[in-house]
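>>> missing the sequence, but the structure's below:
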């Protein structure tokens, strides 16, 4: 069953701040990352609940933040794009903080929080992903392969032979399509289409 996303504001014609848009995209990105994890499991990859689960989620979220940032390039000026991407990172970090804390418990005293770890990861990887291209067809080969190379060591040995093909050729195109659709909807200023019931349809 195709993943359904709510992508339109209630009143899209009213201007939204970069932070408001980032909040909406953050929820979409979180759901898309969860969807990718579920699809990987259904394809036979062992991603156990607990530490492996969140290690995978962090990498995918960091990748999708970069995808959203590239898509924002065509929609926002430099200052608004920076504000959007910063707010998006923080929103995803909040989701991780809440979910990791609930499942894994608090971090050790003096250790970085789950939130801080994700922010640090995004800061580190943004420079790496910046080396790769992103065109009309989405992330280029290097962009996609870099995610696969980071996910590969997180999986059991038996799964590592197949993970690059799965991530690059199957999971990334699906995820990028969903995030692109989300960005198109969230940034649209067109009135929302009326539901069939509102039109008097059966």
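Sure, I can see it. All values derive from a computational prediction rather than experimental measurement. Numbers count the residues shown, from 1 in each chain.

>>> Please count neighbours and contacts with C-alpha atoms only from this point.
Fine.

>>> mind checking the longest helix of the protein?
For the chain, the helix that runs over the most residues, judged by DSSP state H, is helix 78-104.

>>> got the buried residues for that one?
Neighbour-count burial for helix 78-104 flags 80-82, 84-97, 100 (criterion: 16 or more other CA atoms under 10 Å).

>>> Kindly calculate the angle that the helix or strand just after it makes with helix 78-104.
Next along the chain after helix 78-104, taking DSSP states H and E as the criterion, comes helix 114-129. Here the directions of helix 114-129 and helix 78-104 differ by 130 degrees (axes from the mean of the first three to the mean of the last three CA atoms, to 10 degrees).

>>> Second structure follows, compare the two:
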């Protein structure tokens, strides 16, 4: 999965540029992380499509993207746990949720017309965060229960289509590809240690 990750700041001193002006805040970094999470999630969706997994409708695509985003936010949160203080961690997750809700809303409004897509997205995020909180996450990243929940949730989002092997595929192939990109981004943007996947 080829995704161009933005993790470096522009180096000129033009007006409004962070290097030439103010120091990068946690919110600035979280916004960059949110942008990259969206790119990774969309690339994962496209990769699933290229592998002939079927998405029947726009809403089904939305549900799948929401599940991928929820997984990636939760992994980012678990990765920074213990490496940044709790207040900063809470701020990071809030900024990620709000920024990605706005991205989802913009994309769905363009695709499907006006609607309240943010609320549905945030509701799903909150439900998944409660579920992922029960799953194991170790030094090497998400453990079996975590990956299984992701695979099951994504398979459920794709239920209208005939996708017999999606859970196994997501757990064994898609999740590791997305995690490799996410860990690189989290480490570079937030300056924390992240698991190294080969």
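Yep, that arrived. Since we're looking at a predicted model, the values are computed, not measured.

>>> picking up where we left off before, just tell me the aligned range of the longest helix of the first structure in the second structure.
The alignment of helix 78-104 of the first structure onto the second structure (TM-score structural alignment) covers residues 86-112.

>>> average offset between the matching stretch and the first structure?
When the first structure is superposed, stretch 86-112 of the second structure averages 0.5 Å from its matched positions, counting by mean CA distance after the TM-score superposition for the first structure.

>>> Equivalent analysis for stretch 28-37 of the second structure, please.
In the superposition with the first structure, the average deviation recorded for stretch 28-37 of the second structure is 0.6 Å (mean CA distance after the TM-score superposition for the first structure).

>>> Give me the distance from that stretch to the chain's centre.
Put simply, stretch 28-37 of the second structure sits 10 Å off its chain's centre (CA atoms, centre = their mean, to the nearest Å).

>>> Onto which residues of the first structure does that stretch map?
Stretch 28-37 of the second structure corresponds to residues 20-29 of the first structure when matched by TM-score structural alignment.

>>> contacts for that stretch?
5, 7, 61, 64-65, 84-85, 87-89, 91-92, 179, 182-183, 186-187 (CA atoms under 8 Å, 6 or more residues apart in numbering).

>>> if you set the cut-off to 6 Å instead, what comes out?
84, 87-88, 91-92 (CA atoms under 6 Å, 6 or more residues apart in numbering).

>>> Go through these and say which is closest to residue 136 of the first structure.
Residue 136 of the first structure has its nearest neighbour among the contacts of stretch 20-29 of the first structure in residue 84, at 20.9 Å by CA to CA.

>>> Excluding sequence neighbours, find me the nearest residue to the closest one.
Nearest in space to residue 84 of the first structure, with sequence neighbours left out and distances taken as CA to CA, 6 or more residues apart in numbering, is residue 18 at 4.6 Å.

>>> any idea how far the one you found is from residue 81 of the first structure?
Plainly put, residue 18 of the first structure is 7 Å away from residue 81 of the first structure if you go by CA to CA, to the nearest Å.

>>> And the helices in the first structure?
18-42, 51-73, 78-104, 114-129, 141-151, 160-165, 172-186.

>>> Just put those helices in TSV and tack on distance to residue 135 of the first structure.
As requested, the helices of the first structure are exported to TSV (distance: least, CA to CA, whole Å):
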stretch	distance to residue 135 of the first structure
helix 18-42	20
helix 51-73	9
helix 78-104	17
helix 114-129	14
helix 141-151	11
helix 160-165	21
helix 172-186	12
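
>>> for these, which one sits closest to residue 11 of the first structure?
Among these, helix 172-186 comes nearest to residue 11 of the first structure, with 10.6 Å by CA to CA.

>>> Over in the second structure, find the residue span that closest one aligns onto.
Using TM-score structural alignment, helix 172-186 of the first structure pairs with 175-189 in the second structure.

>>> Mean distance between that stretch and the first structure after superposition?
Averaged out, stretch 175-189 of the second structure is 0.7 Å away (mean CA distance after the TM-score superposition for the first structure).

>>> residues of that stretch that come out buried?
So, applying 16+ other CA under 10 Å, buried residues of stretch 175-189 of the second structure: 175-179, 181-189.

>>> and what of stretch 134-143 of the first structure?
Buried, per 16+ other CA under 10 Å, within stretch 134-143 of the first structure: 134, 138-139, 143.

>>> from the chain's centre, how far out does that stretch sit?
16 Å.

>>> quick one: contacts of it?
132-133.

>>> Onto which residues of the second structure does it map?
Counting by TM-score structural alignment, stretch 134-143 of the first structure corresponds to 137-146 in the second structure.
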